[in-house]
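Participant: coordinates only, sequence not included:
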């Protein structure tokens, strides 16, 4: 299937070289790929916004069953893309084929999960309707009948992620949740995998036509121009923004959104170091095994998961732990990261840590090519960690920091200084966990998901999942970007009184 390099707007493929063009990049070969992708013009972007606003008038009136059929159809059309989708995405990301196959099915199942939620509660999202009946006999005044229900917000802007080309991108969780809520979507595709975004947009367009949905209900825009993103979030017709990416880009978009006359929600999932706390008895009994699983978790996707474990709190003198880490990491092979800029940032961050006083490089993996990233694990004391703010930052890629603690009081000091996190894990025996109530109580106020004796990588798509957390892990502590409750971000309450 030949790529157009264009943007999908109101059912049409638009774009040419007038506004500049860019190419996808092959991480595996460290060279640009062949296809040219065209930067969308401001006029074309404004057309997509206007079409989304017009589509909202019709789409918000669709029944829950019609939306469910639409979401199911999108899922089916993703499967229809076949191996061509996987092949192209692998070229653009160098992510392993098995990983992409799994992520594709996760994306399909996300869409189907929202469809199922709509069918289970056909007159109210998530069954949230609340009715208080009238009481005409109440004194001194009669009580009116009131009914609480929910309405879709309007057109939503979604920014695709670099590290999840399916599940957090063009037809990922934000898009599925907004469409389920009754909101048209304009996706700003990530320039790390533009061809993947185009194929996914073709799946959406096929479903739009099959289900007779308004053409403006979904748009996918291609651009490497930062200005386009700011024009999109500033547009008065946009009523919410879903974003997955870096804190610096999120802050720039927030600065633009603050200037809007109408304030709108900005649902951004940013980053996290996902602390792993190994408690004393567990460390003594299973130190080497935990070291293995931590290394495996950190090396998944070469460290490019938002839930990658980046901070390991380990009791001093944990027998076999550091030796096992050094062995695992020392024998690990380097691999690519998603973009040259991510590689550059990773190498800068690891170089900075290598030159810090009181921070030791415990182990690093074999570097096969200069354009690869090899795993790094550093170590320091509690005092050094608390005194060095740069050690609290996320290093996106295969890197972790071991902090050696002496007692629970030191653990509490570290937890107190942590910024908001997506996840944290406690690894302990039952006796450890019973003795760590103060730690658990404090830790839950720092995270969006608290895990016991499991690794943080892997996020289950279900009704009880929360993928978010206190700032700066996300910008809204009351919402999740994974699971069926994500739909609530794109709804607003309304009360009917009679």
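Facilitator: Thanks, I have the structure now. It should be emphasised that the depicted structure is a prediction, and the values quoted were computed from it without experimental measurement.

Participant: rest of the way, CA atoms for contacts and neighbours
Facilitator: OK.

Participant: please enumerate the strands of the stretch 151-300 of the chain.
Facilitator: In the stretch 151-300 of the chain, the strands defined using DSSP state E, counting those that start in this stretch lie at 156-159, 185-188, 218-221, 240-244, 266-269, 276-278.

Participant: turn these into JSON lines, columns for mean neighbour count and distance to residue 416.
Facilitator: JSON lines is the format used below for the strands of the stretch 151-300 of the chain (neighbours: other C-alpha atoms under 10 Å; distance: least, C-alpha to C-alpha, whole Å):
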{"stretch": "strand 156-159", "mean neighbour count": "27", "distance to residue 416": "32"}
{"stretch": "strand 185-188", "mean neighbour count": "29", "distance to residue 416": "37"}
{"stretch": "strand 218-221", "mean neighbour count": "29", "distance to residue 416": "42"}
{"stretch": "strand 240-244", "mean neighbour count": "25", "distance to residue 416": "26"}
{"stretch": "strand 266-269", "mean neighbour count": "25", "distance to residue 416": "22"}
{"stretch": "strand 276-278", "mean neighbour count": "24", "distance to residue 416": "14"}
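
Participant: what would those strands look like in TSV with distance to residue 166?
Facilitator: Below are the strands of the stretch 151-300 of the chain laid out as TSV (distance: least, C-alpha to C-alpha, whole Å):
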stretch	distance to residue 166
strand 156-159	12
strand 185-188	13
strand 218-221	14
strand 240-244	13
strand 266-269	16
strand 276-278	28
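
Participant: quick one: closest of the ones you listed to residue 83.
Facilitator: Among the strands of the stretch 151-300 of the chain, strand 218-221 comes nearest to residue 83, with 21.6 Å by C-alpha to C-alpha.

Participant: and that closest one, what does it pack onto?
Facilitator: With contacts taken as 3 or more C-alpha pairs under 8 Å, 6 or more residues apart in numbering; DSSP states H and E, strand 218-221 sits against strand 7-9, helix 42-59, strand 185-188, helix 194-210.

Participant: take this one as well and set it beside the first:
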């Protein structure tokens, strides 16, 4: 299973692509890795889609415990790869082994989390209104409602999480849990890692006897990838990546004769607000923690705190001094690939050249010009400049942040009002701030973000039932959803009401005797009766 062939996978089969070949690059050395990967042709893409279409009916009708067994088997097979998987991911991404080992644990953990969710079963939101034949003036028919799977789903892996947001990541896990076959487009930055995980899923599907075509992994160029999104068999898309990439897929999906949802996580600068009382009480400690959050993972987290709003206080210089010292002491590190590194350097250079922006601090160690290293930096600007120049709120993906120094809370609030949607927003406030502030900061921040933090740092996303990893556009294409946590399953399902059905023809979740033993709502009352 650990052999990398460069082929695509669909069902129990392998497929050597008829399109152009490409190689992966080791960013730490900026050198190509030896294996070649072969993009599939449009005709081969049609084969993959048709097999997924054939699998949808049988897979969606499986007993939910069978789907749970499949998800658990995927986790087992990924773990059985041993060190081969993180070693390959390290070679292709430059991410440290410790980080990748943790990410593998997160990947397997979320697969097992969805297995538990599917076994428990209440996620289908079963609602029953029994018939009232004697009701006047009109009788009520028997009505039973639940969520059912959408159909085949196309998933695009993320460059910054080669395991947890990739082939077996949250989009794939939640779609499979919902009962949808999945076609994953391998990310060109880590195709070998993708194949290893894809083969683990393929092995798990065979062991648990899943319908052939329940899973596919394909290498594809942009044209074929967009053709997959446009194919009438495909019913939804999961994407994590750039704003340009997400919007391109959204346009394709919306231009179809039957438009479909694209659940795209795109860009976020994750504003942090530090009010005067918090600055007075613990500004130095906040600066130290903030520096660590800015540079964590070379700043390549979608929750990186790229904007910090502060007010003019007598503790501001001490805060900036501590933050600058921490940034200067942080050495550059390898970024995920040359393209991301180039974009970071260009974005940082553009920002630093702005007349309204000053460089507060950069790493005292130069980034190696021959390597894909990102140099940490913190810059400052004024609230007035921020409000007059929308470009200052744009994401610079990497280990940097812009501190916006405002005259007072009113200017902070005005700056926040001009911003687009975000994944996270953070508030540092002391009791004195909350007692005297004229602003409802919680109400303001929740308008802008899907996760609002108090007194913490946004990097690090807990995989659990209560997590929201999403937010208003352009953080995501649909602010009503999350890509992390059990609620992610709802993206790949739709409601159906069954009226006056014989009990034997109803889905198990709606049958009178409740054979699955799940929580259901009957005439507005939840129970397991």
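Facilitator: Received it, and whenever you're ready, just let me know what you need. On a predicted model such as this, the values are computed, not experimentally measured, just so you know.

Participant: got a TM-score for the pair?
Facilitator: Once superposed, the chains reach a TM-score of 0.97 (TM-score structural alignment, normalised by the length of the first structure), with 493 aligned residues with a C-alpha RMSD of 1.1 Å.

Participant: alignment lookup: residue 209 of the first structure to the second structure.
Facilitator: Using TM-score structural alignment, the equivalent of residue 209 of the first structure in the second structure is residue 206.

Participant: which non-adjacent residue is nearest its match?
Facilitator: residue 12 (7.2 Å; C-alpha to C-alpha, 6 or more residues apart in numbering).

Participant: OK, contacts around the aligned partner of residue 185 of the first structure in the second structure?
Facilitator: Here residue 185 of the first structure is matched to residue 182 in the second structure, going by TM-score structural alignment. Residue 182 of the second structure sits next to 52, 152, 153, 154, 155, 172, 175, 176, 214, 215, 216 when contact means C-alpha atoms under 8 Å, 6 or more residues apart in numbering.

Participant: count of neighbours near the nearest residue to residue 208 of the first structure once chain neighbours are set aside?
Facilitator: Spatial nearest neighbour of residue 208 of the first structure, excluding adjacent residues (C-alpha to C-alpha, 6+ apart): residue 215 at 6.7 Å. Residue 215 of the first structure sits with 20 neighbouring residues when counted by other C-alpha atoms under 10 Å.

Participant: what's near enough to touch residue 215 of the first structure?
Facilitator: So residue 215 of the first structure contacts 10, 11, 51, 55, 205, 208, 209 (C-alpha under 8 Å, 6+ apart).

Participant: and the furthest pair within these?
Facilitator: Within the contacts of residue 215 of the first structure, two members stand farthest from each other by C-alpha to C-alpha: 51 and 209, at 15.7 Å.

Participant: more neighbours, the two?
Facilitator: Legend: neighbour count by other C-alpha under 10 Å for residue 51 of the first structure and residue 209, higher for residue 51 (22 against 13).

Participant: isn't that one right up against residue 10?
Facilitator: Yes. Between residue 51 of the first structure and residue 10 there is a contact at 6.3 Å, judged by C-alpha atoms under 8 Å.

Participant: ok, the match of residue 209 of the first structure to residue 11 of the second structure distance?
Facilitator: The gap separating residue 206 of the second structure from residue 11 of the second structure is 9 Å, by C-alpha to C-alpha, to the nearest Å.

Participant: do residue 414 of the second structure as well
Facilitator: On the measure of C-alpha to C-alpha, residue 414 of the second structure and residue 11 of the second structure end up 53 Å apart.

Participant: neighbour-wise, which of those two wins?
Facilitator: More crowded of residue 414 of the second structure and residue 11, by other C-alpha under 10 Å: residue 11, with 22 against 14.

Participant: which stretches of the stretch 151-300 of the first structure form helices?
Facilitator: 173-181, 194-210, 226-234, 247-257, 280-299 (DSSP state H, counting those that start in this stretch).

Participant: mind putting the ones you listed into TSV with distance to residue 314 of the first structure?
Facilitator: Supplementary listing: those in TSV, determined by distance: least, C-alpha to C-alpha, whole Å:
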stretch	distance to residue 314 of the first structure
helix 173-181	35
helix 194-210	41
helix 226-234	42
helix 247-257	28
helix 280-299	8
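
Participant: most tightly packed of these?
Facilitator: Comparing these by mean neighbour count (mean count of other C-alpha atoms under 10 Å), helix 173-181 ranks first with a mean of 29.

Participant: run through who's touching it.
Facilitator: So helix 173-181 of the first structure is contacted by 67-68, 71, 107, 110-111, 114-115, 118, 125, 151-152, 156, 158, 167-169, 184-185, 187, 242, 481-484, 486-488, 490-491 (C-alpha under 8 Å, 6+ apart).

Participant: ok, residue 420 of the second structure - contacts?
Facilitator: Residue 420 of the second structure neighbours (C-alpha under 8 Å, 6+ apart): 448, 472, 473, 474.

Participant: which residues touch residue 97 of the second structure?
Facilitator: By C-alpha under 8 Å, 6+ apart, residue 97 of the second structure lies in contact with 86, 87, 90.

Participant: 10 Å instead, please
Facilitator: Residue 97 of the second structure makes contact with 83, 86, 87, 88, 89, 90, 91, 103, according to C-alpha atoms under 10 Å, 6 or more residues apart in numbering.

Participant: go on, residue 25 of the first structure?
Facilitator: 31-35, 91-94, 191-194, 338-340.

Participant: if we use 8 Å, what do you get?
Facilitator: 31, 32, 33, 92, 192, 339.
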